[in-house]
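Need a 3D model of the following:
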Amino acid sequence: MEEVLAGACSPSLPLFNTMIKFCCGRRKFLFNRAFDIYKKMLKYDDAKPTLETYALLFSTLLGKFNRLNVSYVYLHAVRLLARQMKASGVIPDTFVLNMIIKAYSTCLEVDEAIRVFREMGLYGCEPNAFTYCYMIRGLCEKGRVNQGLGFYKEKRMKGLVPKGSTCMILICSLAMECRFEDATEVAFDSLGNSMSPDLLTYKTLLEEMCKDGRGNDAFELLEGFRKRDSFMNEKTYNTLLNGLHFLSRE
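Predicted coordinates for the structure are as follows:
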C-alpha cells in the first residue's frame, strides 16, 4: 500500500478499491489509511471513487457508531462523505442511503434522516425494512413518537415486517405517552409476526396502564398476551402479574 500511495504504479480503480476493502476489514488499525487511499483516488480521473468505494467507507464509519458521544464525532465524516459522493455524481443505492439514514438517526438528527429518506425516490431507490427501522427508532428516541408510528404504519402497509427491537421501542414510547390502544395494536401485530416483546416492554405497557387508572384493562391485556404469546413462560407471566397486583394496591 505504501508503494502504491507513493506512486510506484499507475492508478487503478480495482487496485484502490481492493486496498480500501483490506483496510476496512481491519477497522481498528487501518481506518485512517482507507481514507488516505480515498483522497488519493480523488486526484485521478480514471480512478475516481465508485459506489463500491463509498459503500466500504460508510460501512467503516458506521462501525464506529458504538457509543453516542463517539457517534457525534464521526457524523461529521458521514455528512462530508455524503456531500462528496453527491458532488462526484455517484448515484447511491438503498444500502448506502440506509447507512446515512442510520447515522443521522443514531445521532438523533432525525430531520436530516427524513430528508435523506425523502430523497430516495430521486435515486430510484425504495426504502426497505431496515430503512423504516432506523427511522422509527430515531424518531422515538427523539421523542417524536407520532411520526415514528406513522413510519411504522407506512411500513406495514407495504407488507414489510419490522424487527422485534424496533417494535419494542415503539411500544414503550407509545405507552409512556399513554397511547395504550396504539401500543397494544403494535404489540399484537408483533406477536402476529412471531416476535415476542421482552419482559421490559410488557412491563412498561402494563404498568403505565395501571398508573393511568386502567388497572382492570391491564390485567385483561396481560391475559390476552399470555394466550397469544407462545414464548411467554410462567416466570415472565408471574413477574408481570405480581407487578400489577403491587401497583393496584398502592
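
CA only for contacts and neighbour counts going forward, please
Will do.

Counting by contacts, list what the helix ranked longest in the chain packs against.
If you go by DSSP state H, the chain has its longest helix at helix 68-87. In terms of contacts (3 or more CA pairs under 8 Å, 6 or more residues apart in numbering; DSSP states H and E), helix 68-87 is packed against helix 51-62, helix 94-106.

Just the buried residues of that helix, please?
For helix 68-87, the neighbour count (16 or more other CA atoms under 10 Å) marks 71-72, 74-75, 78, 81-82, 85 as buried.

one more to put side by side:
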Amino acid sequence: MAQDVLSSVISRIGECRSNELVEFMWREHSKYESDFSVLDSLMRAFVNTDMGSQALKIWDRMREVRIRPSLSAVSIFFALLIRVGDYGSVWKLFRDMIQRGPCPNIFVYNVMILGFCRKGCVRTGESLLFLMRKYGCEPDVIAHNLLISAYCVRGWTSHSLNWAHFMAESGCEPSTATFVTIINALCKEGNIVEARKIFEEMQEMGVSPGTVTYNALMDGHVKAREIGEANMLYEEMRTMRVAPDGITFNILVAGNYKYGREDDRFLRELSMMALIPDCSISDMSISGLCWAGRLDEALCENPKNIYKPMHISFAFLILK
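Prediction:
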C-alpha cells in the first residue's frame, strides 16, 4: 500500500519535485521505520513510475548507508532499465551486485534474459545463461525456454533444436512448453515431418503431450492440407484420453470444411458424441465456412444468433 501511495504521489508531482519527497521521507525516518524500509519503498515507487534515473539515485543512497537492495526490487528495476534501453546501467548495477551483494538469483537472471531477448539481443541472453553458472546459479527450464522461444520467434528453429538437446544433456529436463514452442515454430515453417519427430521424441523422453501440444501439431497438419493426419491426431487424443478444447474443434472444423469433407458429417459426429454443446456446433460451423471462404453459406447459417457480438462466429465473419 505504501508503494502504491508513493507511486501515485510521484506521478502527480513529477520527477523535478520528487527529490523533495525523498528528503521529506528520509528526514527523521529512524523514529518510525528502518533505512531499508524507506529506501526500498522509494526505489520501487520510482520504478513503478518509470523514473529510472531517480531509482538509480536511491540505489546509490542504499550503498552509502550500507544496505542491500532486495532481489525482487532489483528484478523489476532491471526489467525497466532493459525496456528503456539503458544497458550501461544494467551492467553497472549487475557488477555492483556481484561485488557487494545481493548475488543475483535465478529469478533475476531470467528477468534479464527475457528482457534482452524481447529487445532482440538473443546472444546477450545466451551469454547470461552461461554466466549464471560461473556465479553458482544453475539455469532452470524457464531460462532455457526463454532462449528457445526467442530463437523460434526469429525463425532460428535449428538453434532452438540445438538448445533443447543441450538442456537435456545438461541435466535440465525439457518441459511441455519447450516442445510446444518448437513444434509450433516447425509447423509455421511447414516442416511437419520434423515437428512430428519432435512430438514423438517428447513421448520417448517421458513427457506426455497435452491438449496444447496436440493442437499445435494438428494445426500444422491442417495448414499443410493433411486433413487426414489431423483427424488421426484427434482420434489419438481420444484414445490417450487427452481432453480436446474449443481450439481443437475449431482447427478440425475449419480444416474439414476447407480441405476435407464437403458435407457436415464431422460436425454431426461431434454432436452425436455429446463432446460439445449444440450452441457451439453452430459457431464452429460458421467459423469453418469462413475459413473455407464460403461466406454466403456462413451468413445463411443460424441467422438468428449470428449477430450476437459475443459469438466467435460473428468475429470470424468480420475478420473475413
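
Need the TM-score between these chains.
Superposed pair, TM-score by TM-score structural alignment, normalised by the length of structure 1: 0.71. Supporting alignment: 230 aligned residues with a CA RMSD of 3.7 Å.

rewinding a little: so which of the helices and strands packed on helix 68-87 of structure 1 is the most surrounded?
Ranked by mean neighbour count, those are led by helix 94-106 with a mean of 23 (mean count of other CA atoms under 10 Å).

so the helix or strand just after that one matches what in structure 2?
Next helix or strand after helix 94-106 of structure 1 toward the C-terminus (DSSP states H and E): helix 110-119. Aligning helix 110-119 of structure 1 against structure 2 (TM-score structural alignment) gives residues 122-131.

post-alignment, the matching stretch versus structure 1, mean distance?
Stretch 122-131 of structure 2 differs from its equivalent in structure 1 by a mean of 0.9 Å after superposition (mean CA distance after the TM-score superposition for structure 1).

Can you give the contact residues for that stretch?
109, 112-114, 116-117, 139, 143-144, 147, 150-151 (CA atoms under 8 Å, 6 or more residues apart in numbering).

Please identify the residue in structure 1 that aligns with A254 of structure 2.
For A254 of structure 2, the residue aligned by TM-score structural alignment is G243.

Quickly find the element holding its match.
helix 234-249.

Can you point out the buried residues in that helix?
Residues of helix 234-249 of structure 1 classed as buried by neighbour count (16+ other CA under 10 Å): 237, 240-241, 244.

So which residue is smack in the middle of structure 1?
Y134 (2.9 Å; CA atoms, centre = their mean).

mind listing what that one touches?
Counting by CA under 8 Å, 6+ apart, Y134 of structure 1 has contacts 98, 101-102, 105-106.

Counterpart of it over in structure 2?
Checking TM-score structural alignment: Y134 of structure 1 goes with L146.

quick one: secondary structure of the closest residue to K102 of structure 1 other than its chain neighbours?
Using CA to CA, 6 or more residues apart in numbering and skipping residues adjacent in sequence, the residue nearest K102 of structure 1 is Y134, 5.4 Å away. Following DSSP: H, G, I helix; E, B strand; the rest coil, Y134 of structure 1 is assigned to helix.

any idea how far S59 of structure 1 is from Y134 of structure 1?
Distance from Y134 of structure 1 to S59 of structure 1, counting by CA to CA, to the nearest Å: 15 Å.

likewise M135 of structure 1?
In terms of CA to CA, M135 of structure 1 sits 18 Å off from S59 of structure 1.

can you check G164 of structure 1 too?
Taken as CA to CA, the span from G164 of structure 1 to S59 of structure 1 is 23 Å.

before we move on, what about G224 of structure 1?
In terms of CA to CA, G224 of structure 1 sits 42 Å off from S59 of structure 1.

likewise L139 of structure 1?
Applying CA to CA to L139 of structure 1 and S59 of structure 1 gives a distance of 22 Å.

again with K153 of structure 1
28 Å.

what's the answer for D93 of structure 1, then?
On the measure of CA to CA, D93 of structure 1 and S59 of structure 1 end up 13 Å apart.

And T166 of structure 1, by the same measure?
Distance of T166 of structure 1 to S59 of structure 1, given as CA to CA: 21 Å.

And the strands in the stretch 101-250 of structure 2?
Applying DSSP state E, counting those that start in this stretch to the stretch 101-250 of structure 2 gives no strands.

Centre of the chain to the longest helix anywhere in structure 2, how far?
Looking across structure 2 with DSSP H, the single longest helix is helix 2-26. Relative to the chain's own centre, helix 2-26 of structure 2 is displaced by 33 Å; criterion: CA atoms, centre = their mean, to the nearest Å.

go on, stretch 155-169 of structure 2?
Counting by CA atoms, centre = their mean, stretch 155-169 of structure 2 comes out at 18 Å from the chain centroid.

Tell me which residues of that stretch come out buried.
Under 16+ other CA under 10 Å, the buried positions of stretch 155-169 of structure 2 are 157, 160-161, 163-164, 167.

Redo the residues you listed as CSV? Include distance to E15 of structure 2.
Below are the buried residues of stretch 155-169 of structure 2 laid out as CSV (distance: CA to CA, whole Å):
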residue, distance to E15 of structure 2
T157, 44
S160, 43
L161, 47
W163, 44
A164, 45
M167, 45
